[in-house]
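[1] The following block contains a protein sequence and its predicted model.
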Amino acid sequence: MSDVFKALSDPTRREVLRMLKSGPKSAGELAKAFPVSRPTMSAHFNALRAAGLVSTEKAGKSVIYHLNVSVLEEALLGFAGAFGLGSRPAPDASSERKE
């Protein structure tokens, strides 16, 4: 879980994940959206891959990135569960006090 949150701590990596929400994209396509060097983007991609947030496939000379939503969901649910969030049922409207 800590690798996921470390990866999510960077705004560039969060934006890459947002871009991948609409479907797989090549490394070049993703890199064009950011005013940073290719080695810097490569480091971002490596962090996302290490956290399991993205997977890759080779397509000729291109690397295609895919979003792994299940890893993100699992980390968020685990985090919420660690603090007891979401484990209590929602309050029943009829049991609220009326003043």
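    Everything's here; your move.

[2] all contacts plus neighbour counts: C-alpha atoms, from now on.
    OK.

[3] in the protein, which spans are strands?
    25-26, 54-59, 62-67 (DSSP state E).

[4] measure Met1 to Ala27 for me?
    25 Å (C-alpha to C-alpha, to the nearest Å).

[5] er, Arg49 actually
    The value you get for Arg49 to Ala27, if C-alpha to C-alpha is used, is 12 Å.

[6] Of the two, which one has the most company?
    Between Arg49 and Ala27, Arg49 has the larger neighbour count (other C-alpha atoms under 10 Å), namely 20 against 17.

[7] Use this one as the comparison:
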Amino acid sequence: MGDVWKALADPTRRKILELLKNKSLNAGEIAAEFNMTKPSISNHLSILKQADLVDSEKIGQNVIYSLKTSVLEDMLKMLSDLTGREDK
């Protein structure tokens, strides 16, 4: 879970996840949304992949990134379990 928290701590990575919420994109399409170098975007995508928050698939010359919701759903459940209270 530590990789997930690290990935979500950065606003650029959160914005990438927000973009991928709407549709799958290649790295160039993602980079076009930011004022930073493509290697920087690539590093952010690598961190998101390590945290298992995005999937990537090579199609021809492009790598297509898509949002993976299972880890986020697991985190929400864990947080819900931690904050849930039983009525006494």
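    Cool, the structure landed. What you see is a predicted model, and the numbers here were worked out from it, not measured in a lab.

[8] what's the TM-score here?
    Here the TM-score for the pair of chains, by TM-score structural alignment, normalised by the length of structure 2, is 0.90; 87 aligned residues with a C-alpha RMSD of 1.4 Å.

[9] Out of the strands of structure 1, flag the one nearest Ala7 of structure 1.
    Of all these, strand 54-59 sits nearest to Ala7 of structure 1, with 10.8 Å by C-alpha to C-alpha.

[10] mean per-residue distance, the closest one to structure 2?
    Here strand 54-59 of structure 1, set against structure 2 after superposition, deviates by a mean of 0.5 Å using mean C-alpha distance after the TM-score superposition for structure 1.

[11] Just want the angle from that strand to strand 62-67.
    Relative orientation of strand 54-59 of structure 1 versus strand 62-67 (axes from the mean of the first three to the mean of the last three C-alpha atoms, to 10 degrees): 150 degrees.

[12] Dump the strands of structure 1 to a markdown table, plus distance to Arg14 of structure 1 and mean neighbour count.
    As requested, the strands of structure 1 are exported to a markdown table (distance: least, C-alpha to C-alpha, whole Å; neighbours: other C-alpha atoms under 10 Å):
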| stretch | distance to Arg14 of structure 1 | mean neighbour count |
| --- | --- | --- |
| strand 25-26 | 15 | 18 |
| strand 54-59 | 12 | 15 |
| strand 62-67 | 11 | 19 |
